[in-house]
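>>> all I have is the shape, not the residue letters:
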């Protein structure tokens, strides 16, 4: 892996040596505010021709450079969503003026009484900046009517399995933020909660600075929701339905006055997944060998029904905001499987069974949450003070399991039911201060307190075949109380000297965690103060290219379900138990990024290395005849070293191609499989995205995806591939968008995982019921346009969470 870093460094140095020569430079800002605009398209066209000769995007401070331009006469076009188009002709380049400085280009907002100019062009699906990837939500047709999970599906190193679970660079330990603030939900559940129609874009930050929470071993996925800043009442509504009987409706209304803005939104979404499930399993318990086969359909539903509202009031230097939301959400899963088993001991048969297995899982919560905040600008040079307070209550929270075995006459043979009743409180308070000590330098600091509390009880019934009734298992009944609080302080210094940028940060966190249970042997208390450094170094190359090196130390703290000291059942033959002695994971992440624009094309490359101590993973062992037991354990150390490459090619004026690929070497120093030593795999994913404008109002998207195999602590997962197709038609003067999508057109996706230990062999096959056909309708009224964040603060050299 050192060789990979060495070769990648040589590649970056070679590109540096061959860096292009700048010919035109300037800066793009909003007129009247001098706020930098870093999302504009800057296009240079030679006189007498139609096709552009060069294309670029500004840096975070609005500055841009066009390079490798021959002498001649040109016209410049600058366009940005929400602004009038800027054009300038008569630009002459010759040997007497090798570098032409256009100065500051002021973009006029459309709402300032200007006639609206409509630009029809393809936006980039993924914008690669040096500190993050920015995924444009509106440009992914396959995400229409879906959630943030569907938007992320084509992102390099992101995998979505048959159950909708998301992993990034081989881990599901990412943190989810919404508009720069940590989400109260976690992982895939947080991503499923947000309708794609409410999302402007998604940022993936792989080496966050000390400003952010340290949770999330592979970084932060930051969801930027649509905000509206034009005057008057505006809105949109989205409808969706699919052949899987998924259905959803969501809406968003906004009213913008001069100083006041309010919004009202909501959604009703049922996202159904259907699949064919098969599991072949062999367990050895007390010299009894059980061979079982489970085969049949499964259906799941991730649902959310919610309303949200907010109000913002803006004074000349101070802004106040209040947001509230309430809803009911969760997920269900049902299975109807043919279950067969045979038992032997010393090669002699003990018995066999042939049953129908019904399992039912339901996890739901009624939640209420609110946020109040303020932002004060002492001046226009980035001297700011911000604060926020967040509170959430999750009541009526229930996790229910039911599993039964019936004979073919419909008579129950075995079964059990379990209830986990919970109440949850989450609180977070932040105060952040930024002081610019010179034009390019700043000092930043802040404090945060975070608290999470969950209490409840767990009860279970088993079926008595003789009395033909369920009875309570008093030995399993358990009460629990779980709370942890984190006090955090951080400091950051950042500056620029010539072509060199740096940002150094240090975060200190004190964690106090308490676990209490009816099983007193499992009671635990944890107190610890720790430091988490971060560093970002950047070098600006001629031609607007840039190299960035970054480092961040992260942590994964055990959640309650990692530690619950009692047995639960997901189905009749799959039990699980927590581990109260589970330890924190500690992660060191390193990354080297390079990005180069070549006319309207771009090439991005990222080299990364992640080392993780005390990796937390779910392990499976035989428990009873035919029944396995899952538990969380610190399985050892693991390492990921790899390369991500993205090429964005404007093949023709109407055809845009995105080729994304990632390759990384993964190694587990396994403490639980000593007979075979360490496990390694070479993991890779390739995504080819084609977007074609078939007409003025018609766009077609065709994706091809290949996901390579991977290893786990106890086994491996197989490779798979699939192809998606979508067509969008705009109607009613583009106020109505109709999108028809086909997922897994060739029904080729197969999810296969293998577990192999001395006393357990298990192979699980999941085949989704594809192709999945979805129709989505989106209607906007009164000129609703989610303009990009033109008011974004520009104090952050390396991260883009200020929107």
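Done, it's in. None of the values given here were measured: they were computed from a predicted structure. Numbers count the residues shown, from 1 in each chain.

>>> rest of the way, CA atoms for contacts and neighbours
Fine.

>>> for the most centrally placed residue in the chain, give me its contacts.
Nearest to the geometric centre of the chain sits residue 221, at 4.2 Å (C-alpha atoms, centre = their mean). By C-alpha atoms under 8 Å, 6 or more residues apart in numbering, the contact set of residue 221 is 174-177, 202-205.

>>> among these, name the ones in helices.
Among the contacts of residue 221, none falls in helices (DSSP state H).

>>> which one of those sits closest to residue 640?
Nearest to residue 640 out of the contacts of residue 221 is residue 174 (C-alpha to C-alpha; 15.0 Å).

>>> what sits against that closest one?
Residues near residue 174 by C-alpha under 8 Å, 6+ apart: 168, 187, 215-221.

>>> tabulate the residues you listed (CSV), appending secondary structure.
Shown next, in CSV, are the contacts of residue 174 (DSSP: H, G, I helix; E, B strand; the rest coil):
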residue, secondary structure
168, strand
187, helix
215, strand
216, coil
217, coil
218, coil
219, coil
220, strand
221, strand
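
>>> quick one: end-to-end length of stretch 226-238, please.
Stretch 226-238 has an end-to-end distance of 14 Å (criterion: C-alpha to C-alpha, to the nearest Å).

>>> ignore the last one, stretch 664-682
End-to-end distance for stretch 664-682: 6 Å, by C-alpha to C-alpha.

>>> list the buried residues in it.
Neighbour-count burial for stretch 664-682 flags 664-670, 672-673, 678-682 (criterion: 16 or more other C-alpha atoms under 10 Å).

>>> for residue 136, see how far away residue 45 is.
26 Å.

>>> report how many residues lie close to the residue lying closest to residue 8 once chain neighbours are set aside.
Spatial nearest neighbour of residue 8, excluding adjacent residues (C-alpha to C-alpha, 6 or more residues apart in numbering): residue 607 at 7.0 Å. For residue 607, the tally of surrounding residues (other C-alpha atoms under 10 Å) stands at 22.

>>> comparison target, given below:
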């Protein structure tokens, strides 16, 4: 038997599905071949003694050839390093690049280097079909699926914010895993987004600095220092500046009917939102022995991150009778809105790995990540209504103090046989915010907030959500068939105690505590029809826990037409997801991938609107019913010729939601379609032109507004 492992020469990451062939040197009458597994390892059994030629090939890499002698029952080869292919054409060296988007049997991979115009991680995600960012800044996929964000294999809090902070220059690639195994947490009904950062594997110093500006208003800089020696290394990264996420003109129309009256509001305004920040990360790694490895990372916002949303426009508000055509009331004014969010945090993580064998398949690892705010998190909304004769200044002020976040994981990987591996581990995610405050009111000329006299005041929340979990996963293979199945158990303990002072001056305390335990199974199947064709099928069960602010029952001003209140009784959403896929590769960089899927989400969480007696909307999260997504995705990468490479993805799916809440019981269907086309044109030297096209079809969210409190 011959066994070994194939890895990338630069990153040292295993290369799954690389082709390994062994043939007799003399006589050349026998050829043996296999495909590496997900870790890049391979083994070939029942090889007679003799001399052979080993050939390793993988798309985008140069072939590796060597002669080997089989003279023992088991021959363990040294790790084989593959390097990216380069070719010499007319005395001009052109280095081949990775496809901009790769579709593997279990994930979609975005190679960051293919999108030099991207400033942060969020920019790269716009290239994934069916992925959208909703009005609450949640990443949604195939309808209402929510992602959980991971960085280098570990979950992070406030994932959307992280994706808007991490410079694209730091990123090697981003993986979209829609049906991850139980090794990952069950959070995220759409799966996980995994950001894999670059690592310097070359000994010596590496220095990188750049700056980017755009006509939208972006102005960012990036600096990286890296030192690597044989047994240790360190790095320092800093990125900062101003990013503008969007700048657009918006028309909003809203009509609320209450009794015999209708309240209509028309807003025509320009919007600009983005952030100003400085983010620093430093790390140190040390090889304690040839089997023990230690990594430390430290992160810091040395100055407060400032996220902003500025709106300017005109408002016309009317009150009419629905039986009398005469106009009841009308008012018009200029509206200037400004929302500022500031936070200032520090964090760090420790990662220790111990390997029990040479090929690093038997492993024990421990990880801990901790973070906290250096100063209170604050958010302020100020809406200035400018009438002809006066100005009203309304809004709110929120804060969070002393948040503590901890993620810790202990994982054990054991190769039971050459084909079978056992993964087991325990994990905990702790999030404790002992004080959250919210006040709504009017602002004076000095921007001091004066609380509303006719509403509850001094609102305070003590929030905690702890998740404790354990998992067991088995991976194995038999001939051309690979499979893995696992089970994860999670116990969730949540607290959102709420207190406030009522209009009558009474202190009110509303406790809210919930705890529950659930099991989450997963199953993944893979069949290698031949060296170029794979079939895959999988199933997972996942969960979407409501965000902490959705669980706290504060009542606060949101904008000129809406108030917001949380819901301590909201239940988590559960999803059962099924996928089946096919992939065929040819011509080095060309491939075609087809995937069909079905997903059912139970207790979908959506923001529901009610109308009060004055026509104001009350916006609150609710479990509105169940949803279904069924469809397919077609993805292909084609190397048309030396100078043109094209990547096409099409997503077609039917989204259905059955709303069953209060007095509403109805279903709504919508056919969704998305199309993305990325082209790369290579010229002499290192010059290239990229042309990207993107189309997203119409989509909806369930909203019911004709309710009276």
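Cool, got the structure. A quick note: this is a predicted structure, and the numbers were derived from the prediction, not measured.

>>> one step back: looking at the contacts of residue 174 of structure 1, which one is closest to residue 363 of structure 1?
residue 187 (15.3 Å).

>>> and the closest one, how far is that from residue 260 of structure 1?
Residue 187 of structure 1 sits 34 Å away from residue 260 of structure 1, going by C-alpha to C-alpha.

>>> tell me which of those two has more neighbours.
residue 187 (18 against 15).

>>> thought the more buried one was touching residue 166?
Yes: Residue 187 of structure 1 sits in contact with residue 166 when judged by C-alpha atoms under 8 Å, with a separation of 7.4 Å.

>>> turn the contacts of residue 221 of structure 1 into JSON lines, including distance to residue 317 of structure 1.
As requested, the contacts of residue 221 of structure 1 are exported to JSON lines (distance: C-alpha to C-alpha, whole Å):
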{"residue": "174", "distance to residue 317 of structure 1": "35"}
{"residue": "175", "distance to residue 317 of structure 1": "32"}
{"residue": "176", "distance to residue 317 of structure 1": "30"}
{"residue": "177", "distance to residue 317 of structure 1": "26"}
{"residue": "202", "distance to residue 317 of structure 1": "28"}
{"residue": "203", "distance to residue 317 of structure 1": "28"}
{"residue": "204", "distance to residue 317 of structure 1": "30"}
{"residue": "205", "distance to residue 317 of structure 1": "29"}
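
>>> list the buried residues for the strand ranked longest in structure 2?
Taking DSSP state E as the criterion, structure 2 has its longest strand at strand 327-355. Within strand 327-355 of structure 2, the residues that qualify as buried are 332-355, counting by 16+ other C-alpha under 10 Å.

>>> for the closest residue to residue 166 of structure 1 other than its chain neighbours, what are its contacts?
Take residue 166 of structure 1 and drop its neighbours on the chain: the residue closest to it by C-alpha to C-alpha, 6+ apart is residue 160, 4.6 Å away. Residues in contact with residue 160 of structure 1 (C-alpha under 8 Å, 6+ apart) are 149, 153, 166-167.

>>> make CSV from those and add distance to residue 256 of structure 1 and secondary structure to it.
Compiled in CSV, the contacts of residue 160 of structure 1 are given as follows (distance: C-alpha to C-alpha, whole Å; DSSP: H, G, I helix; E, B strand; the rest coil):
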residue, distance to residue 256 of structure 1, secondary structure
149, 30, helix
153, 34, coil
166, 36, strand
167, 38, strand
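
>>> nearest to residue 17 of structure 1, of those residues?
Distance to residue 17 of structure 1 across those (C-alpha to C-alpha) is lowest for residue 153, with 35.7 Å.

>>> could you pull up the residues touching the closest one?
For residue 153 of structure 1, the contacting residues are 159-160, by C-alpha under 8 Å, 6+ apart.

>>> aligned against structure 2, show me the partner of it.
By TM-score structural alignment, residue 153 of structure 1 lines up with residue 126 in structure 2.

>>> ok, so what distance separates its match from residue 246 of structure 2?
Counting by C-alpha to C-alpha, the gap from residue 126 of structure 2 to residue 246 of structure 2 is 13 Å.

>>> ok, now residue 368 of structure 2?
In terms of C-alpha to C-alpha, residue 368 of structure 2 sits 35 Å off from residue 246 of structure 2.

>>> just residue 696 of structure 2 next, same as before
According to C-alpha to C-alpha, residue 696 of structure 2 and residue 246 of structure 2 sit 17 Å apart.

>>> which helices and strands sit right next to the very next helix or strand once past the longest strand of structure 2?
For strand 327-355 of structure 2, the following helix or strand on the C-terminal side (DSSP states H and E) is strand 363-386. Here strand 363-386 of structure 2 touches strand 327-355, strand 391-401, strand 404-415, going by 3 or more C-alpha pairs under 8 Å, 6 or more residues apart in numbering; DSSP states H and E.
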